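K.L.:
Model the structure of this input:
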Amino acid sequence: MTSGEVMGRDGVARTALLAVVLLDVVLLALTEVAWLSLQVGSVPLPVSILVAAVTTPLAVRLVDRCFPGSRLVFAPLVVWMVVVVVFGFWSPTGTGTFPPDWRPIVLIAAGLFPGVWVASRPVRPSSEAGSPG
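P.N.:
The predicted model follows:
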């Protein structure tokens, strides 16, 4: 097996992983928008905000590990933001699914800010990760 074949297989595997991560981001964004209006009685229960704050940085970090130093690290954030905005402000009935209060703004902030912070932090090579210093 030549080094070109290994690099080709590695590139295909990384591209497939990127596609799976982006599909996961789309599904998570749809779920977060759908569950944003969850209430217990009259009290809002914005669990989807916590889910967004945890999952978007994880998706960004996974893409960053597969494509270190690439601008593809922002792909999960862009896809997540587009899905949240489109399905939050638009629906077949025309009114959108966002509740008319503070929750949509906090959802967008909770998904974007941690993801951008993680994207701005470079991935350390695994050889440096275990060494003290």
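
K.L.:
rest of the way, CA atoms for contacts and neighbours
P.N.:
OK.

K.L.:
show me where this structure has strands.
P.N.:
39-40, 43-44 (DSSP state E).

K.L.:
surely residue 39 meets residue 45?
P.N.:
Yes - counting by CA atoms under 8 Å, residue 39 touches residue 45, with 5.1 Å between them.

K.L.:
Just the residues contacting stretch 40-60, thanks.
P.N.:
21, 25, 28-29, 31-33, 35-39, 73-77, 80, 103, 106-107, 110-112, 114-116, 118-119 (CA atoms under 8 Å, 6 or more residues apart in numbering).

K.L.:
which parts of stretch 93-109 are buried?
P.N.:
97, 98, 103, 104, 107, 108 (16 or more other CA atoms under 10 Å).

K.L.:
Before we compare anything, build this one as well:
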Amino acid sequence: MTTARAGSVFDGLALALLLINSVALAMLELFFLPLRFDGVILPDYGGAPAPVSVLVALMTTPWLVSRTAGLAVRMGGPAGFAGLPLTLWFVTVIGIGLFGPGGDLVLPQDWRAIALLAAGALPSAVVLGRVLAQARIARSGRPTR
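P.N.:
A predicted model of the protein is given here:
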């Protein structure tokens, strides 16, 4: 097996792991979204919400989009592949959140749901837009800054 082909196989595996990661992170962020400071898992601070998963979504989803863009470019695929983790994350959060296991509504009906969707989707959309713009500039042959 040549090194180019071995690199391609490893890049494909890394891409698959990034996509699986986006689904797994979406499920974990969704299931830990109702976490509260109620003395059961976290210390008792009057039952205040502790949306730690919003911070996790804020950090990991744009990173997944960025890493997928790098792999897609290295593999010679279109830059649009960078949107796959964001799409899978969003579909997982909405799908499981609204039509969860056993038909349960997992997504809380308050500000935490909006915060999770905003923290995961907005920064990732900015990263995706940057990646697509850079790909378009590279295709047109214009110099970048």
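
K.L.:
out of residue 39 and residue 45 of the first structure, which sits in the more crowded spot?
P.N.:
Per other CA atoms under 10 Å, whichever of residue 39 of the first structure and residue 45 has more neighbours is residue 45, with 15 against 12.

K.L.:
what's stretch 77-90 of the first structure aligned against in the second structure?
P.N.:
Aligned using TM-score structural alignment, stretch 77-90 of the first structure spans residues 86-99 in the second structure.

K.L.:
List the buried residues of that stretch.
P.N.:
Buried, per 16+ other CA under 10 Å, within stretch 86-99 of the second structure: 86, 87, 88, 89, 90, 92, 93, 94, 96, 97.

K.L.:
same deal with stretch 114-133 of the second structure?
P.N.:
115-117, 119-121, 123-125, 127-128, 131-132.

K.L.:
Save those as JSON lines, and put in distance to residue 101 of the second structure too.
P.N.:
Listed next are these as JSON lines, based on distance: CA to CA, whole Å:
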{"residue": "115", "distance to residue 101 of the second structure": "22"}
{"residue": "116", "distance to residue 101 of the second structure": "19"}
{"residue": "117", "distance to residue 101 of the second structure": "20"}
{"residue": "119", "distance to residue 101 of the second structure": "24"}
{"residue": "120", "distance to residue 101 of the second structure": "22"}
{"residue": "121", "distance to residue 101 of the second structure": "23"}
{"residue": "123", "distance to residue 101 of the second structure": "28"}
{"residue": "124", "distance to residue 101 of the second structure": "27"}
{"residue": "125", "distance to residue 101 of the second structure": "28"}
{"residue": "127", "distance to residue 101 of the second structure": "31"}
{"residue": "128", "distance to residue 101 of the second structure": "30"}
{"residue": "131", "distance to residue 101 of the second structure": "35"}
{"residue": "132", "distance to residue 101 of the second structure": "35"}
